[in-house]
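*Asks:* Task: produce atomic coordinates for the following.
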Amino acid sequence: MLWFVSMILFTLATFGLELWEGNKISTTEYYGFQNIGFVFIFLAFLFSAVLYPIIIFPFSWVVRMIANPLISHIMILLLSGIGGYVFFYKAYDERFIQEYHLNSSIAIILFGIAGSIYVLVDYYLDQRS
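*Replies:* You can find the predicted model right below:
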């Protein structure tokens, strides 16, 4: 269940970042939503489908084994924001960031919100089981 939730949240955060910051880039050199359309969303969804079993699930499983639930949820939330920061600098070239005045804090906020929703769903599912 969390895999699907993670894929949706990552895709929405990626799409939100693209709408907020990526639309500022007005060159055909960058392949964002303006240039490739819904293929961008499909690629983000596909990337998130691969990202969960390789990184997110093993990490969250290890954190749950080591720490109590509150600490593990806080760590997942913080790592979501850090992941947004890393994703921002991987998605946008340094030249684009400087030339179009892109702001990485938007990525931190959007991915942090996605992490918050993920933690809330995780908590809800944990309480139900």
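*Asks:* going forward, measure contacts between C-alpha atoms and count neighbours the same way
*Replies:* Will do.
*Asks:* In the helix ranked longest in the chain, which residues are buried?
*Replies:* Longest helix of the chain, by residue count under DSSP state H: helix 104-128. The neighbour-count check on helix 104-128 (16 or more other CA atoms under 10 Å) flags 104, 106-119, 121-122 as buried.
*Asks:* what's it packed up against?
*Replies:* helix 2-20, helix 69-91 (3 or more CA pairs under 8 Å, 6 or more residues apart in numbering; DSSP states H and E).
*Asks:* next up, for comparison:
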Amino acid sequence: MSPFTKHYGAMWIVFVILVFVGVLGLEIMEGLKITTTEYYGLTNLGNTYLVIIFFLICFPSSVLYFVAVLPLSVLLRKGTFAMFFVRTNIFIVLGAAGGKLLFHKLFMDHLIKGYDLNEFTAIIIFGACGLAYSLIDTFLMKKADWVIHKSQ
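*Replies:* The predicted structure follows:
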């Protein structure tokens, strides 16, 4: 297996984990405010909600990884600080935009208004996930280079 495949296979797992953590964080920070039985979240479903998050949100979001995130990661892979800054900002913006879209998919409009849910929470959480993805990607690239050079 090539180092490229190993690295981006690991980054796919990181992506899925970050989406899971982001959705769980959003549910904890905003979804727990909803007290009606009309919304099935962590309060109503418990651990079953975690399985639902994985299979209905995280696993399907893998398509987004292979269509958008992976190509951007490869194209913006140069080792300069300027490219790191550009790549990090792109992933933060993509994460924030994805968080906003997911917020409106998870919570219906009347629940957002009725329970005063804040979409900015989703923007912050998923922007932080984008930052974490970029930092982990950079760390693993440098670590892999370091391991390769040290072993030769």
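*Asks:* The helices and strands packed on helix 104-128 of the first structure: which one's closest to Tyr52 of the first structure?
*Replies:* helix 2-20 (6.3 Å; CA to CA).
*Asks:* wait, isn't Ile53 of the second structure in contact with Val21?
*Replies:* No: applying CA atoms under 8 Å, one finds Ile53 of the second structure not in contact with Val21, separated by 9.8 Å.
*Asks:* hmm, back to that, which residues sit against the longest helix of the first structure?
*Replies:* 2, 5-6, 9-10, 13, 16-17, 20-21, 73, 76-78, 80-85, 87-89 (CA atoms under 8 Å, 6 or more residues apart in numbering).
*Asks:* before we move on, the earlier item: including mean neighbour count, could the helices and strands packed on helix 104-128 of the first structure go into TSV?
*Replies:* TSV is the format used below for these (neighbours: other CA atoms under 10 Å):
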stretch	mean neighbour count
helix 2-20	19
helix 69-91	18
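*Asks:* Adding distance to Gln127 of the first structure, write the ones you listed out as CSV.
*Replies:* Listed next are those as CSV, based on distance: least, CA to CA, whole Å:
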stretch, distance to Gln127 of the first structure
helix 2-20, 14
helix 69-91, 11
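*Asks:* if I line the two up, what does Gly125 of the first structure land on in the second structure?
*Replies:* Not Gly; residue 125 of the first structure is Leu. In the second structure, Leu125 of the first structure lines up with Leu140, judged by TM-score structural alignment.
*Asks:* Actually, Met7 of the first structure.
*Replies:* Taking TM-score structural alignment for the superposition, Met7 of the first structure sits opposite Val16 in the second structure.
*Asks:* Let me see the contact set for that match.
*Replies:* Counting by CA under 8 Å, 6+ apart, Val16 of the second structure touches 58-59, 61-62.
*Asks:* what separates the nearest residue to Phe20 of the second structure once chain neighbours are set aside from Leu70 of the second structure, distance-wise?
*Replies:* What sits nearest to Phe20 of the second structure in space, not counting adjacent residues and going by CA to CA, 6 or more residues apart in numbering, is Cys58, at 5.9 Å. Separation of Cys58 of the second structure from Leu70 of the second structure (CA to CA, to the nearest Å): 16 Å.
*Asks:* Alright, calling it a day.
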